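Colleague: from the sequence below, what's the structure:
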Amino acid sequence: MPNEVKGLNEECGLFGIWGSTNAAQLTYDGLHSLQHRGQEGAGIVSNNHGEFKRHRGLGLLAEVFADPAKMAHLTGTAAIGHVRYATAGNHGVENIQPMLFDHPEVTQFALAHNGNLTNADQCRQELSALGVEFQATSDSELLGELVQTSQAPQFIDQLKASLNHVRGGFAYLMMTPTMMIAALDPNGFRPLVIGRMDDGAIVICSETCALDQVGATFVRDVEPGELIIVNDDGISVDHFTTDTHLAICSMEYIYFARPDSIIRGVSVHEARKRMGATIAKEAPVDADVVIGVPNSSLSAAIGYAQASGIHYDMGMIKNQYVARTFIEPTQAKRARGVSMKLSVVKSVVAGKNIVLVDDSIVRGTTSQYIVRLLKRAGAKSVHVRIASPVLKFPCYYGIDIQTTKELIGANYTVDQIRDQIGADSLAYLSVDGLVNAIGPLNDSENHGLCTAYFDGQYPTPLYDYQAGFDAEVARLGLYEGAN
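Modeller: This next block holds a predicted model:
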């Protein structure tokens, strides 16, 4: 059940290109700009006139491809690549993507996935009953196996049927000898964009920052339920479903995406500035200086300073060679990462009343350490302002938050959290404040965002996770509304 497959949950980055003589190198460059989305493993599959070549491995992209011969091996005019993050217990190279599958019609296809399937248990049981022997333990493999066992007449029909069988959050990038295919779940939980190079090559990737990295021009977002097919004739648009309802993950704007990316027409940097400005209005404080936790909170800190009129300064420095702690696979690594990655500019904080702006509090490890660090550096007081609402509920669509037990906001009130992290005051952005800061997306029925992590309003059934979620809600009934 869900607790047993905890390691399947992942937040990843996808990049693919069709029609370029430098496909593998451009894929590497694009993945490099998406390294923030996954630091555990990386892989690239190239397509040379139908012949696939692959290299993948554990570690950062530069580590996996440190040997120049690995890139030189990946010849061809098309490629797809993947950077991966996974939770503890699932770190084998067999789970590093893209994955390869044999197929009688298209000979072979490669598959890369960002997200998490909420009916993975059900799919795995059904496939096992058909005699499927799995090559890995990741839910990313399941779509490929469903395609292989589908009774539909042709490959695209098999793919459509399989996409309608899986549930949850998924952005898929696939490649056959003659085409590259992208598919996005009916809610569009994960971002996926299309770009075009000057030479006509087509790029599909997780964020617009990767388009910028390779010099591609943004064409448009992949829409929920779409099947984008790219071949030598260009781009064609199909659908595996038209029953869609946009609910893009609000954590993309808060934390995961790079600030220079644009998601569905909204600048991530500007949205974060508006989040900071909104919490400044919702929870003002008399202080001397505003500082942000580098790097993902700096935009919100600027917004807070501009809205409050309090001076902004660089009060903390991040060691750029230490991985992000939220997406570190284990708590032990997260704790060690916090202690290594941040230092204080004492001349900025000594003797000052500090407003410390951060994007979120997940487990509390980072916040407690930072407050202690600032006070050791001579801060008179530290007022923590979180530019997102209280994280109370798990994410089942592809982020490393699967149980309420690991969320400090689900188990303690705001006052209790304040005391635990040692802050002089603590306030969070409201859900309405978050939605208004991001702004309405192109969805006619609502704001187009998933805010389930804050309000428990999931836009889809939870399938494998429903029983566990119900039990967690019952366990935490005492705290309902306390925050």
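Colleague: could you use CA atoms for every contact and neighbour count after this?
Modeller: OK.
Colleague: and the contacts of stretch 393-400?
Modeller: For stretch 393-400, contacts defined as Cα atoms under 8 Å, 6 or more residues apart in numbering pick out 9-11, 86-87, 114-118, 168-170, 189, 327, 401-404, 407, 410, 452-456, 462, 465.
Colleague: report the buried members of these.
Modeller: For the contacts of stretch 393-400, a burial check counting by 16 or more other Cα atoms under 10 Å picks out 9-11, 86-87, 114-118, 168-170, 189, 327, 401-404, 407, 410, 452-454, 456, 462, 465.
Colleague: alongside the first, I'd like the structure of this one:
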Amino acid sequence: MTELQNATDFRGLNEECGLFGVWGLPEAAQTTFYGMHALQHRGQEGAGIVSNDNGRLWQHRGLGLLSDVFRNPEKIASLKGSSAIGHVRYATAGTHGIENIQPYLVHFNDYQIALAHNGNITNALTLRKQLEDTGSIFQSSSDSEILLHLIRRSHQNSMKEKIAESLRQLHGGFAFLLLTPDALFAALDPHGFRPFCIGKLPGGQYVVASETAALNMTDAEFVRDVQPGELITINDQGMQIDHYTNNVTLNIDAMEYIYFARPDSTIYGVNVHIARKHMGRCLAREQPVSGANIVVGVPNSSLSAAQGYAEEAGLPNEMGLVKNQYIARTFIQPNQDKRERAVRMKLSAIKEVVNGKSIVLVDDSIVRGTTSMYIIHMLKDAGAKEVHVRIASPAFKYPSFYGVDMQTTNELMAANHSLEEMTEMIQADSLAFLSVQGLVDSINLKTPYNGDGLTTAYFDGHYPSPIYDYQSSLQDKVDAGLVNFDPEPIAVMPEIFSIRKGI
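Modeller: Next up is the predicted model:
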């Protein structure tokens, strides 16, 4: 491991969550509940809803799945009002208590405000210290709460101006929903890391959601994607679109297409299932397997890529693995022990399908390698002759700072081992990954912004925005003589050194 990789091993307050909001609809909380069901895959640790009843905000939140938190129908019925926002949480760091479950609801002496957040504020440590040093008292360990403190401290006249001023102080990847007695606000970071879209219900009411699948669930017609740097106001007068900054690009997180988003969602005009199928086709061209009998996809997020691989390779696409649909996704379990237990509980091999076969096993990614190792062992126990692993994404070599649970290079198998070592560790007969260019071409995002519109930092180290708190921590180690750098890794991530090194 390089000195640079060692220096990046720290924990942040990251999240990858789901948001839903609606304005001007009777029984808004019930519709929000339905919309959040379509987003449950984005977070399974906790859920909450805040409603607006004639200017008074009401809240219910709890730990667990949405169906657990709102198991009692009276909980939804108590959230009266014609507007609401909801949140499902996936915590990747920090504490996992009720205090971090959103939406947050705060009561000031002159107004109430609720907040739901998806993403990660990369300068959170700096901002939090500044706020605490000047008297702010935080109730949670999440970076999301910072925006509420900034809004309260703003001296701007209107709520919209307060929010805009506060957003300009944040860096990183974030989508926010804010509910006040008078309006619903939606904001996206200047790089558009997180998916965010707006729909309209048959009655003309606007809804905002993390994915278009939630629009479909609530019978809302897609209107538009929220664009980078936008602050959108929805109230009784309709929808107004403003920009809190004009310094924008589009760098949607490639992991949305690879893993996180539902296959029936469309992000910036690209359907997720079709993108994944193209990834599989490209993978078959780049990394063919000689003598294979069948293609088996790891359910569920890899099935689209497996279909594409099989069609391109001219091989049968078989159901060699069956998933217990009532088990949570392993990647978004909060710790390694729970991930390993979930793998053993959720998958089983069909012996009659895989016995004696040379298998192309298509998966969407390898992060820590634990899941792949268990699946290969399972297939070979069921009689598979060979298991050739093909990954429909590039190798994860760099940590994420924008809201995905890959925060340290210690966790990333490809950052610490060669391809040969990885192959041996997971006990595969061969292992190969999709190229970065193959990923970009497969998604084929059409964007009016410069570049390809994607964040591929996990694979190539090119971070679209400076990583401020990381940068300060890293530079302190450099100044103290604890870390040395050679030119190559500095060139890979130039933004990290842009301020204090002058590069």
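Colleague: and residue 185 of structure 1, what's its match in structure 2?
Modeller: Using TM-score structural alignment as the criterion, residue 185 of structure 1 maps onto residue 189 of structure 2.
Colleague: and the aligned partner of residue 112 of structure 2 in structure 1, how far from residue 240 of structure 1?
Modeller: In structure 1, the residue equivalent to residue 112 of structure 2 is residue 108, according to TM-score structural alignment. If you measure residue 108 of structure 1 against residue 240 of structure 1 using Cα to Cα, to the nearest Å, the figure is 21 Å.
Colleague: these two - which one has more neighbours?
Modeller: Set side by side, residue 108 of structure 1 and residue 240 show more neighbours around residue 240, with 21 against 16, by other Cα atoms under 10 Å.
Colleague: could you find the closest non-adjacent residue to the match of residue 112 of structure 2?
Modeller: Using Cα to Cα, 6 or more residues apart in numbering and skipping residues adjacent in sequence, the residue nearest residue 108 of structure 1 is residue 102, 4.4 Å away.
Colleague: I'd say that neighbour and residue 111 touch.
Modeller: No - in this structure, residue 102 of structure 1 is not within contact of residue 111 by Cα atoms under 8 Å, at 11.4 Å.
Colleague: onto which residues of structure 2 does stretch 313-321 of structure 1 map?
Modeller: Structural correspondence for stretch 313-321 of structure 1: residues 318-326 of structure 2, per TM-score structural alignment.
Colleague: ok, residues contacting that stretch?
Modeller: Contacts of stretch 318-326 of structure 2 (Cα under 8 Å, 6+ apart): 294-300, 345-351, 353-354.
Colleague: narrow these to just the buried residues.
Modeller: Applying 16+ other Cα under 10 Å to the contacts of stretch 318-326 of structure 2, the neighbour count classes 294-300, 346-351, 353-354 as buried.
Colleague: all strands of the stretch 1-150 of structure 2, in order?
Modeller: 18-23, 46-53, 56-63, 83-89, 104-107, 112-121 (DSSP state E, counting those that start in this stretch).
Colleague: list the buried residues of the fourth one.
Modeller: Of all the residues in strand 83-89 of structure 2, those buried under the rule 16+ other Cα under 10 Å are 83, 84, 85, 86, 87, 88, 89.
Colleague: how much does that strand stray from structure 1?
Modeller: Aligned to structure 1 and superposed, strand 83-89 of structure 2 gives a mean residue distance of 0.2 Å (mean Cα distance after the TM-score superposition for structure 1).
Colleague: again with the fifth one
Modeller: Compared with structure 1 after fitting, strand 104-107 of structure 2 has a mean deviation of 1.9 Å; criterion: mean Cα distance after the TM-score superposition for structure 1.
Colleague: could you give the separation of that strand from the chain centroid?
Modeller: In terms of Cα atoms, centre = their mean, to the nearest Å, the centre of strand 104-107 of structure 2 is found 24 Å from the chain centre.
Colleague: against which helices or strands is it packed?
Modeller: strand 112-121 (3 or more Cα pairs under 8 Å, 6 or more residues apart in numbering; DSSP states H and E).
Colleague: can you count the residues close to the nearest residue to residue 113 of structure 2 once chain neighbours are set aside?
Modeller: In space, and not counting its chain neighbours, residue 113 of structure 2 is closest to residue 180: 4.8 Å by Cα to Cα, 6+ apart. Counted with other Cα under 10 Å, residues neighbouring residue 180 of structure 2 total 22.
Colleague: for residue 180 of structure 2, give me its contacts.
Modeller: Counted by Cα under 8 Å, 6+ apart, residue 180 of structure 2 has contacts 52, 55, 57, 111, 112, 113, 114.
Colleague: mind redoing it with 7 Å?
Modeller: Counting by Cα atoms under 7 Å, 6 or more residues apart in numbering, residue 180 of structure 2 makes contact with 112, 113, 114.
Colleague: same thing with residue 100 of structure 2?
Modeller: The contact partners of residue 100 of structure 2, by Cα under 7 Å, 6+ apart, come to 140, 141, 142.
Colleague: let's see 6 Å
Modeller: Neighbouring residues of residue 100 of structure 2 by Cα atoms under 6 Å, 6 or more residues apart in numbering: residue 140.
Colleague: identify the residue of structure 1 aligned to it.
Modeller: Per TM-score structural alignment, residue 100 of structure 2 is aligned with residue 95.
Colleague: next: residue 137 of structure 2.
Modeller: Alignment note (TM-score structural alignment): residue 137 of structure 2 maps to residue 133 of structure 1.
Colleague: distance of its match from residue 462 of structure 1?
Modeller: 26 Å.
Colleague: what's the answer for residue 315 of structure 1, then?
Modeller: Residue 315 of structure 1 is 42 Å from residue 462 of structure 1, where distance means Cα to Cα.
Colleague: same deal with residue 258 of structure 1?
Modeller: The gap separating residue 258 of structure 1 from residue 462 of structure 1 is 28 Å, by Cα to Cα.
Colleague: residue 34 of structure 1 too?
Modeller: For residue 34 of structure 1, the distance to residue 462 of structure 1 equals 28 Å [Cα to Cα].
Colleague: same thing with residue 284 of structure 1?
Modeller: 38 Å.
Colleague: repeat that for residue 390 of structure 1.
Modeller: Distance of residue 390 of structure 1 to residue 462 of structure 1, computed by Cα to Cα: 21 Å.
Colleague: before we move on, what about residue 405 of structure 1?
Modeller: To residue 462 of structure 1, residue 405 of structure 1 is 18 Å away according to Cα to Cα.
Colleague: over to the corresponding residue of structure 2 for residue 161 of structure 1. Which of the three states is it?
Modeller: Using TM-score structural alignment, the equivalent of residue 161 of structure 1 in structure 2 is residue 165. State at residue 165 of structure 2, reduced to three classes by DSSP: H, G, I helix; E, B strand; the rest coil: helix.
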